[in-house]
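> Quick one: sequence plus predicted model below, questions after.
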Amino acid sequence: MIKVKRVYDPLEKDDGIRILVGRLWPRGIRRSQIDVWLKDVAPSDELRRWYNHEPDKWEEFKRRYFEELSRNPKVEILLQLIKKGNNVTLLYASKSPYNNAVALKEYLEKVLKV
């Protein structure tokens, strides 16, 4: 199962493996709160700056991000964790509901045909 939640939300028993998928480490978060940091699956700096969490760019952002992900070998780490039956929680720091963790979950579910 793939979940998405803000890194500042409380830990829950069913979070499973907590994976930070942002390029930057969030303020005030201890390393013990995160199991894995996969900053390499975050959008490129160029794409992140272009998008700037503007909701009207959401669909184009996802298209470009999915293209980046399709060429990114680090995505395989996530896929293997999920295929093993592990609960995985993708963590993000943004206040916006239009963020890369939400898009990444959608991408992973398409690849896995969930």
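Thanks, I have the structure now.

> Please count neighbours and contacts with C-alpha atoms only from this point.
OK.

> hang on, Val41 packs against Ser70?
No. Val41 sits out of contact with Ser70 when judged by C-alpha atoms under 8 Å, with a separation of 10.4 Å.

> of the two, who's got more company?
Just comparing Val41 and Ser70: by other C-alpha atoms under 10 Å the higher neighbour count belongs to Val41, 24 against 12.

> okay, pairing it with this:
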Amino acid sequence: MAGIITTRRVYDPAEAGDGLRVLVDRLWPRGLRKEDARLDHWLRVVAPSNELRKWFGHDPARWEEFKRRYAEELAGNPALADLENLVRQGHVTLLYGAHDRDHNQAVALAAYLRSRSG
């Protein structure tokens, strides 16, 4: 994959350098109107399963195990190819709704995608 992958909270203002803006949450972010999101794609099918999302609960103590389990889910997810194709085209910003900017599925997904490109 040749593209650049960044992450950003979906509630943060869009910036000109974001490239394609892709929401990777399974659920629509609370309080955000769809017309205000400035999305190019919503790929909820690459988000963690409901079971994994609930188990993780954004607990930093579970972060390493969450990343491992999420990688297992991603390895068997045929929709991942759609996201990889977008990344090959250029800059993609993975959007998420979580408050924690360091421990969320977009950060884990970006790391997973980067690991597959090398």
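All right, it came through fine. Note that the structure is predicted; figures quoted are calculated from it, not measured.

> Please state their TM-score.
For this chain pair, the superposition-based TM-score is 0.94 by TM-score structural alignment, normalised by the length of the first structure; 112 aligned residues with a C-alpha RMSD of 1.0 Å.

> Helix or strand for the residue nearest the centre of the first structure, just tell me which one.
The geometric centre of the first structure, computed from its C-alpha atoms, lies nearest to Ala101 (C-alpha atoms, centre = their mean), at 3.0 Å. Ala101 of the first structure belongs to helix 100-112 when assigned by DSSP states H and E.

> Give the aligned equivalent of the residue nearest to the centre of the first structure in the second structure.
In the second structure, the residue matched to Ala101 of the first structure (TM-score structural alignment) is Ala106.

> pretty sure that match is touching Gly97, no?
No. Using C-alpha under 8 Å, Ala106 of the second structure is not in contact with Gly97; the gap is 9.4 Å.

> just the helices in the first structure please.
Ranges of helices within the first structure are 45-51, 58-70, 75-83, 100-112, based on DSSP state H.

> Save these as CSV, and put in distance to Ile2 of the first structure too.
Converted to CSV, these look like this (distance: least, C-alpha to C-alpha, whole Å):
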stretch, distance to Ile2 of the first structure
helix 45-51, 23
helix 58-70, 17
helix 75-83, 8
helix 100-112, 7
